[in-house]
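> Model the structure of this input:
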Amino acid sequence: MDIGLPHNIPPVTGTLLLLAVTSVVLVSFGLVHPLQLVFSSTLTFQERQYWRLITTFFYFGRVNLESIIEFHWLYLVSSSIEQQYFRLRKLDYCFTILTGMLLLLGVRTLGIIDSPYLSFVFCRSLTYLFCRLFPEQEVGLFGLLMLRVRLLPIVFLVIGTILDDMRGIKADIVANLVGHILWYLLEIFPRITKLHPLRLQHYFF
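Next up, the predicted model:
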């Protein structure tokens, strides 16, 4: 099954894209300095610059080919998860995203990874989750090669090994681990315990 682009951007994915595009535009026009978007536990908690808890996940660099590709990939992965797995459960998807962000902030605070921005790691975590939820679907890689999505984490890890240093490889591994935790909480943990830790919507609606 090929992954097609949804005709309409679902609301949660639209919000993620809006935050990402806004941060890039603000930096590109010099209204905000990139360092103001970096996550730093000292600046965040001691200086009470709490916006850094959010902005670190949505800055993909200045407008260039890489940032455009990341926007497109975030849209593709997030919209597929939202429309296919969390259909009619937007609040559950929001809580799943929030859980992933908290895990990444914890890893960053502990110094396991030292990425100044967590946007790329966040996107890779969603990619891993997408791959585990829909392993048999296919996606075109770079417009040239059709792959089962279950292979994407391995492909990205190989590409990272070739192009990046050890810091980038470590970030990819952490992203996959966080994505795996989210998948486990969504799919495996409920089967074992009959509890759904990432389901909130049924409490409110």
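> okay, CA-based contacts and neighbour counts for the rest of this
Noted.
> Quick one: residues in contact with the helix or strand Phe156 falls within.
Here Phe156 sits within helix 152-163, counting by DSSP states H and E. Residues outside helix 152-163 that contact it (C-alpha atoms under 8 Å, 6 or more residues apart in numbering): 127-128, 131, 168-169, 172-173, 176.
> What is the nearest of these to Leu102?
Taking C-alpha to C-alpha as the measure, Asn176 is the one of the contacts of helix 152-163 closest to Leu102, at 14.8 Å.
> Checking that closest one next. Helix, strand or coil?
Following DSSP: H, G, I helix; E, B strand; the rest coil, Asn176 is assigned to helix.
> Can you verify my assumption that Leu133 contacts Tyr184?
No. Using C-alpha atoms under 8 Å, Leu133 is not in contact with Tyr184; the gap is 10.3 Å.
> what's the neighbour count on Leu98?
12 (other C-alpha atoms under 10 Å).
> Over to Val158?
Counted with other C-alpha under 10 Å, residues neighbouring Val158 total 13.
> Now the second one, please; I'll put the structures next to each other:
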Amino acid sequence: MTCQASAGSLQFWSKMAYQTFQQEYLQIPVVTRAYTTACVLTTAAVQLELITPFQLYFNPDLILRNYQVWRLITNFLFFGPVGFNFLFNMIFLYRYCRMLEEGSFRGRTADFVFMFLFGGLLMTIFGTFVSLVFLGQAFTIMLVYVWSRRNPNVRMNFFGLLNFQAPFLPWVLMGFSLLLGNSIIVDLLGIAVGHVYFFLEDVFPNQPGGGRWLKTPFFLKMLFDTPEEDANYNPLPEERPGGFAWGEGQRLGG
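Below is the predicted model:
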């Protein structure tokens, strides 16, 4: 009797935990949810030896000659084996991707997807010349850069050691990467692509004689944008989604 009661209790709490996880998971914005999930599943597949990194990395010759077009996507999904570097990248990817999607891209999912496509295309072109085989970390830095430039008055605290304004965050991350012995080429690529997008989208249209060069294709708007927005929706504060302490921000005067 006791064993049956314990089994029933365990089943109940397992079901409750699953439902809670499912509810929290579905509350993540769609683009952030899709991209982070794809990254985690890709890494899990490599760890389980279902696939190898050699099937994922960016290789123009294999793409053009052997038509392995999936490499154009998979090289953005693999961040290396599970470890500190992987967790570090996943936390920053989730945090700043979600902040952008729930902040300046709120109700503009098509525009957010277009930023993904534009940034991915530029990185693929530039990555060809600098011989980079995985571009996920550069893509994360691009997201961080765009968020930081759109939130210049947010004060950041990095690991409780450094205090600085948000626009310096990508450079702090690059310095941290250098301390870990990593190449900064990936970070510089992410910063460069992020700056190109920010300039074309936020700076140039507001200049005398300027205009919008980046226009989201209509078919993306048809696919991703909803016709109505919930007026009662209150998004998470843009500088604090997920409750992570790394790179935590606080607005000046707040």
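> quick one: TM-score?
The TM-score (TM-score structural alignment, normalised by the length of structure 1) is 0.86; 195 aligned residues with a C-alpha RMSD of 2.1 Å.
> hmm, back to that, now the helix holding Phe156 of structure 1: buried residues?
For helix 152-163 of structure 1, burial by neighbour count (16 or more other C-alpha atoms under 10 Å) applies to 152-153, 157, 160-161.
> That one vs structure 2, mean deviation?
Compared with structure 2 after fitting, helix 152-163 of structure 1 has a mean deviation of 2.5 Å; criterion: mean C-alpha distance after the TM-score superposition for structure 1.
> Leu31 of structure 1 belongs to a strand, doesn't it?
No. Counting by three-state DSSP, Leu31 of structure 1 is not found in a strand; it is coil.
> now for it: what does it line up with in structure 2?
Matched to structure 2 by TM-score structural alignment, Leu31 of structure 1 sits across from Leu50.
> give me every residue that touches Arg150 of structure 1.
Counted by C-alpha under 8 Å, 6+ apart, Arg150 of structure 1 has contacts 131-132, 134-136.
> swap in Lys170 of structure 1?
Lys170 of structure 1 sits next to Ile113 when contact means C-alpha under 8 Å, 6+ apart.
> Would you mind finding the match for it in structure 2?
For Lys170 of structure 1, the aligned position in structure 2 is Ile185, judged by TM-score structural alignment.
> Arg124 of structure 1 now?
The equivalent of Arg124 of structure 1 in structure 2 is Ile141 (alignment by TM-score structural alignment).
> ok, average deviation of the strand or helix carrying Ala138 of structure 2 from structure 1?
Per DSSP H and E, Ala138 of structure 2 falls inside helix 136-150. Superposed on structure 1, helix 136-150 of structure 2 shows a mean distance of 1.0 Å to its aligned residues (mean C-alpha distance after the TM-score superposition for structure 1).
> Remind me what that helix packs against, helices and strands.
Helix 136-150 of structure 2 sits against helix 84-102, helix 109-130, helix 169-179, helix 185-198, with contacts defined as 3 or more C-alpha pairs under 8 Å, 6 or more residues apart in numbering; DSSP states H and E.
> what's the first one aligned against in structure 1?
Per the alignment by TM-score structural alignment, helix 84-102 of structure 2 matches residues 65-83 in structure 1.
> what does stretch 59-70 of structure 2 give?
On structure 1, the counterpart of stretch 59-70 of structure 2 by TM-score structural alignment is residues 40-51.
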